[in-house]
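>>> Fold the stuff below for me.
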Amino acid sequence: MRQTWRWFGPMDRVSIDDMMQAGVEGVVSALHHVPTGATWTAEEIAKRQAEIGRMKDGSASGLAWEVVESIPVSEDIKRQTGEWKDHIAAWKTSLQNLQAAGITTICYNFMPVLDWTRTDLAHRRPNGATCMRFDLIDFAAFDIYILKRTGAAESFPEEIVEAARKRFATMSEDHQGQLARNVVFGLPGAAESFSLDDVRDHLAAYAGLDEERLRGHLIDFLSEVAPVAEDLGMRLCCHPDDPPFPLLGLPRVMSTEAHYQRVLDAVDLPANGVTLCSGSLGARPDNDLPGMMERLGDRVHFLHLRNVTRESEDVMGSFYEAEHLGGGTDMVALIAAALREEDKRRKAGRSDVSIPFRPDHGQDILDDLGRSAQPGYPAIGRLKGLAELRGIAVALSHPTEGLK
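Coordinates of the predicted model:
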């Protein structure tokens, strides 16, 4: 398992020097400043590689950009509207430029409108650490009373609607504003940021588009780009929905193992693969993460290892981002399954034996609390997670005490 670290570019409060001291082997990054739908040029790719390749004092870091996360998939592509064909063409050209630069693993997602959703970006834990949290009652209050989406109340159980009514009645204007900002925060470092009116406009544009049509559009997209990736020797890996259940009346198509299997079967190429995110998928009680690694393993091209604590066993429920070895996912079993998959690849003579993983998200602890890094991406919290994950992998791989 290859140890990587997400870096948002020069604006990231966690530096190249920091990640070197964390002991990572490779870097996950993206050109967040390039508008969605535009081509990633060779010049911009080379510039980011150079930034990753040097420390603050100008000396060589020895690190390389190994995984892209993400080339954005435009809303036009997801809806098949507007300039969607031009955007697919730009995506293909971006793949060619990345492959020419030696970067061959591309993570992406197909979530409509928002890349992830939380209601609290700094939820305080009893030990003083902070983490991101999704509170279903807060989200219902946002959807029904702040966004005022038509039919929003019908999207939630009656008891959640009533609890949201009571909670909203106690919210100050400042609290309402902060909740709205948290929900629409989107992807840290992304070129776009959304106002409530922007969200309403995007939701209106998805009116009438159900799960089957959105899945069909994903399959159409992959039917175009996966053969290009296959010819180039690249690997595409779709990130799951976050959270993995419908929100805002929008469909979800990558929330369960069955969702993934349908798309893998529809575009049955080795290049069409999975980003197995244990945090996103782990927010549903019916997702078996070690089992998914076993069954989908030959198409898992990238791992996001993090943990969440679910606050109910309902499919749609509240959760918070736990420590990497806490939460509801058995991380030891998941890493063991990943190591078994690597052993299968080694015996089969595959070139992609080592699966890249990154310690996804992390709680803000110690000096993180004053650094103001992107939510979910602290230095020390991720370093702690990486150390724990690395320790599991080393122990399980030990020649005398590890996997038999």
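
>>> When you work out contacts or count neighbours from here on, use the C-alpha atoms and nothing else.
Noted.

>>> which residues of the stretch 301-404 of the chain fall in strands?
Along the stretch 301-404 of the chain, the segments classed as strands by DSSP state E, counting those that start in this stretch run 307-310, 319-322, 356-359.

>>> Which strands and helices lie in contact with whichever strand or helix holds residue 159?
Using DSSP states H and E, residue 159 falls within helix 158-170. Helix 158-170 is packed against helix 136-141, with contacts defined by 3 or more Cα pairs under 8 Å, 6 or more residues apart in numbering; DSSP states H and E.

>>> For the residue minimising distance to the centre of the chain, give me its contacts.
Residue closest to the mean C-alpha point of the chain, counted by Cα atoms, centre = their mean, is residue 239 at 5.5 Å. Neighbour list for residue 239: 107, 108, 109, 110, 254, 274, 275, 276, 277 [criterion: Cα atoms under 8 Å, 6 or more residues apart in numbering].

>>> mind checking which helix or strand the first one is in?
Looking back up the chat, that one is residue 107. Assessed by DSSP H and E, residue 107 sits inside strand 105-109.

>>> Residue 110: neighbouring residues, count only.
The burial count assigned to residue 110 is 24, neighbours taken as other Cα atoms under 10 Å.

>>> Sequence B follows; please return its structure for comparison with A:
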Amino acid sequence: MEHTWRWFGPDDPITLGEIRQTDATGIVTALHHVPNGEVWSIEEIEHRKAVIEAAGLRWSVVESVPVHEHIKWGGPERSRAIANYAQTLRNLGAAGLRTVCYNFMPVIDWARTDQRWSLPTGGFAMRFDFIAHAAFDLFILVREGAAADYTADEIARARAFIDAADEDTLTALQNTVLLGLPGSEESYDLESLRAGLALYDGLTAQDLRENLGTFLRGVVPAAEESGVRLAIHPDDPPRPLFGLPRVVSNADDAQWLLDAAPSWANGLTMCVGSYGSVSTNDVVEMTRRFADRIYFAHLRNVTIEQDGKSFFEDGHIDGGSDMVGVIRELLSEEQRRAATGHDAPVIPMRPDHGHFLLDDLSRRTYPGYGLIGRMKGLAQLRGVERALAATMAPV
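Below is the predicted model:
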């Protein structure tokens, strides 16, 4: 596999020089300064690529070209936004970039309730506490109809959470939910979040699926002609939030997506932590089943808590998913691709959502994207890969 590292551009507190020291060779980044829905120019793409290459690295994966909200809910700017997305893919292909990771999560991107949850070892992890999420939804956002999405016991526990929390706790919760996380191009206040959710009133999961299908049919031909592989990222977490449907949450969703636009250019990102945050997803089996259409891997792990809905970011080779099994399947697919003359036999992977450890605690970095925690994760993952590769028989 190609070992890559997510970099948020020139404003990232972690420099390209530091990334080189982690033994990553590829960069995963995006033009975050370009407004959602606008075309990425060839000049901007080439400039970013040159900056990365000057540091002795390679721009391996684009993560991500954001999908405009009008595409997701079917707004009046949908056709223009799809056309712009297709042109961006053409420009990326012209610059030699071949893999684009994106997602189709409406309004709220990936969701957590705690950016620094204390670990027994003294470090910190990110966490999704379902009751804290419910408390925000019911009693801070005060979303109309929210009570229908929770059991009576969950509502009572959410009320107790609010009653027991001090002002700092509630402010931190609100900021974590509203201010966005790395990779999310949107941030909100309470009123703008309510307004964003209102655009999806009455939208069903089937409606959202159809809008995803419309998007795919609009951009996959451009990806094909440009030699670009699209790799959709799953929902994080893979369950409805704030009354919004989610349609990239399990194996059935992944199969539907691949069938909606049959093409080698229409593929998947295997995010072990996202799929693995619900117990019904068997990530090893999913990796095996969809191996030939997996073009990128986020190798992180979570532990699901006793309520079955909360989870925290565990160590990369710890947690509830069989990371060794996933890496074995990815290496087997690489062997198959090499044996059949595939034009992209190597699958890029990156360590995702590392713990905050050591020097991470004293420097300002994005939530989940510290230096030391991810470097530790990358070292662990590389060790697993090396051990497996030494014992696997060639195809």
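
>>> Got a TM-score for the pair?
For this chain pair, the superposition-based TM-score is 0.97 by TM-score structural alignment, normalised by the length of the second structure; 394 aligned residues with a Cα RMSD of 1.2 Å.

>>> could you point out the longest helix in the first structure?
Counting residues, the longest helix found in the first structure (DSSP state H) is helix 211-232.

>>> mean offset of the helix holding residue 159 of the first structure relative to the second structure (after superposition)
Compared with the second structure after the fit, helix 158-170 of the first structure shows a mean deviation of 1.1 Å (mean Cα distance after the TM-score superposition for the first structure).

>>> Counterpart of residue 217 of the second structure over in the first structure?
Aligned against the first structure by TM-score structural alignment, residue 217 of the second structure finds its counterpart in residue 223.

>>> Relative to residue 195 of the first structure, how far out is that match?
33 Å (Cα to Cα, to the nearest Å).

>>> Looking at the two, which one has more neighbours?
Set residue 223 of the first structure next to residue 195 and count neighbours by other Cα under 10 Å: residue 223 wins out with 16 against 12.

>>> on that earlier part again, ok, of the contacts of residue 239 of the first structure, which come out buried?
Buried members of the contacts of residue 239 of the first structure, scored by 16 or more other Cα atoms under 10 Å, are 107, 108, 109, 110, 254, 274, 275, 276, 277.

>>> Quick check: closest non-adjacent residue to the aligned partner of the last one in the second structure.
In the superposition onto the second structure, residue 277 of the first structure corresponds to residue 271 when matched by TM-score structural alignment. The spatial neighbour of residue 271 of the second structure that comes closest, neighbours along the chain excluded (Cα to Cα, 6 or more residues apart in numbering), is residue 298 at 4.5 Å.

>>> The first structure: which residue goes with the one you found?
Residue 298 of the second structure maps onto residue 304 in the first structure, by TM-score structural alignment.

>>> Likewise for residue 239 of the second structure?
Alignment note: residue 239 of the second structure maps to residue 245 in the first structure; criterion TM-score structural alignment.

>>> which stretch of helix or strand covers that match?
Per DSSP H and E, there is no helix or strand for residue 245 of the first structure.

>>> Spell out the residue ranges of the strands in the stretch 51-200 of the second structure.
58-63, 99-102, 114-118, 124-128.

>>> same for the third one, what does it pack against?
Read that as strand 114-118 of the second structure. Looks like strand 114-118 of the second structure contacts strand 124-128, helix 167-178 (3+ Cα pairs under 8 Å, 6+ apart).

>>> okay, the ones you listed in CSV with distance to residue 202 of the second structure next?
Putting these into CSV (distance: least, Cα to Cα, whole Å) gives the following:
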stretch, distance to residue 202 of the second structure
strand 124-128, 26
helix 167-178, 23
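
>>> and among those, the most buried is which?
strand 124-128 (a mean of 22; mean count of other Cα atoms under 10 Å).

>>> What range does it cover in the first structure?
By TM-score structural alignment, strand 124-128 of the second structure lines up with residues 130-134 in the first structure.

>>> again, but for stretch 143-154 of the second structure
So stretch 143-154 of the second structure sits over residues 149-160 in the first structure, by TM-score structural alignment.
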